[in-house]
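**Student:** Attaching a predicted model along with its sequence, questions to come.
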Amino acid sequence: MSRVIKAVGMNRCIGCYSCMLSCSAANYKSHSLEKSAIKIKTSGGLKGRFTSTVCLACNDERSCVESCTSGALENRPGGGAILDTKKCIGCKKCVSACIIGAISFDYDSNNPIICKHCGACTNFCPHECLKMEEIANDL
């Protein structure tokens, strides 16, 4: 069984960005919101709610993996992708290929920022807007 991140209660989100900061710190040794694999933003307006953009752990057609010409992205068991930074050539094709815009690019390392579904964000969300879900390891 693999685990994936699911947004389950974004109506409770207050936009504290704790999830983004914990992702950035745990995976990139940074405290920059720009180096987070999860993105929290407002839906707009005075009564706008917050929304999350995080890898959906695609299982069938993984456009990010299919677009990678260097072989740096491989299928992650349970869905999504695993990045081999040594193989990445920084072409950014995976960024534009992601159908929901969940992949951003780190210009310092010249690598994409891809969710590992590690759960750092879920552990630091004070309102339990995100959770880890167990899923089958289909490839």
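**Tutor:** On my side now, so go ahead.
**Student:** When you work out contacts or count neighbours from here on, use the C-alpha atoms and nothing else.
**Tutor:** Noted.
**Student:** so Thr122 sits in a helix?
**Tutor:** Yes. The assignment for Thr122, made by DSSP: H, G, I helix; E, B strand; the rest coil, places it in a helix.
**Student:** now it: how far from Cys13?
**Tutor:** 12 Å (Cα to Cα, to the nearest Å).
**Student:** which neighbours do those two share?
**Tutor:** Taking Cα atoms under 8 Å, 6 or more residues apart in numbering as the criterion, Thr122 and Cys13 both touch Cys129.
**Student:** where exactly do the helices run in this protein?
**Tutor:** Taking DSSP state H as the test, the helices found in the chain are 18-28, 63-67, 93-97, 120-123.
**Student:** Next one for the comparison:
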Amino acid sequence: MKKVVVKDQEACVACLACELACANAFYKEQVPELACIQITTKEDGSLKTLTCVQCGKCAKACENEAITKNAKGVYMISKKLCVNCGKCVEACPFGLVVKSPDKDVPSKCIACGICVEACPQDVLAIKES
């Protein structure tokens, strides 16, 4: 399975480079809320980087079978099959399936590595298992 992982959370400085790169890749906009990776602050003030674990809950919620797992274990959304119902967005336990109001299809992490490349602190990595 291929996925983005956090390899050094302590190094994260919340610069948002990963979020901006992801949002720009999917939507051509540098809006952190449109990113399929999110940096949050825990109650104790420490940072937590949320990445898609490729759990498949979004696929299970999709009644049109528009989300399927590819050969590398990455869940992908078919633009042709998606009816934009939003059930995948609701099903994601991490809030990482993202829907822009002006787009017909939500987006989710496809483990492309753009966020990994954008991170100046070397926090992220692509893991293949």
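**Tutor:** It's in. Since the model is a prediction, treat every value here as computed from it, not as a measurement.
**Student:** would you turn the helices of the first structure into CSV with mean neighbour count and distance to Ala37 of the first structure?
**Tutor:** CSV is the format used below for these (neighbours: other Cα atoms under 10 Å; distance: least, Cα to Cα, whole Å):
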stretch, mean neighbour count, distance to Ala37 of the first structure
helix 18-28, 21, 7
helix 63-67, 19, 14
helix 93-97, 19, 12
helix 120-123, 22, 9
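**Student:** Quick one, which of those helices gets closest to Lys6 of the first structure.
**Tutor:** Nearest of the helices of the first structure to Lys6 of the first structure, taken as Cα to Cα: helix 120-123 at 9.0 Å.
**Student:** Where in the second structure does the closest one align, residue-wise?
**Tutor:** Counting by TM-score structural alignment, helix 120-123 of the first structure falls onto residues 114-117 of the second structure.
**Student:** Distance from the matching stretch to the middle of the chain?
**Tutor:** Remark: stretch 114-117 of the second structure is offset 12 Å from the chain centroid, using Cα atoms, centre = their mean, to the nearest Å.
**Student:** Show the contacting residues for Pro101 of the second structure.
**Tutor:** By Cα under 8 Å, 6+ apart, Pro101 of the second structure has no neighbours at all.
**Student:** Alignment lookup: it to the first structure.
**Tutor:** So, by TM-score structural alignment, Pro101 of the second structure is matched to Tyr107.
**Student:** Kindly reformat the helices of the first structure as CSV containing distance to Gly48 of the first structure.
**Tutor:** Formatted as CSV, those follow (distance: least, Cα to Cα, whole Å):
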stretch, distance to Gly48 of the first structure
helix 18-28, 19
helix 63-67, 30
helix 93-97, 27
helix 120-123, 22
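**Student:** mind checking which of these is nearest Val8 of the first structure?
**Tutor:** Taking the helices of the first structure one by one with Cα to Cα, helix 120-123 is closest: 10.7 Å.
**Student:** do you know how far the residue of the second structure positioned farthest from its centre is from Phe94 of the second structure?
**Tutor:** Within the second structure, the residue lying farthest from the chain centre (Cα atoms, centre = their mean) is Asp44, at 24.2 Å. With the distance defined as Cα to Cα, Asp44 of the second structure ends up 19 Å from Phe94 of the second structure.
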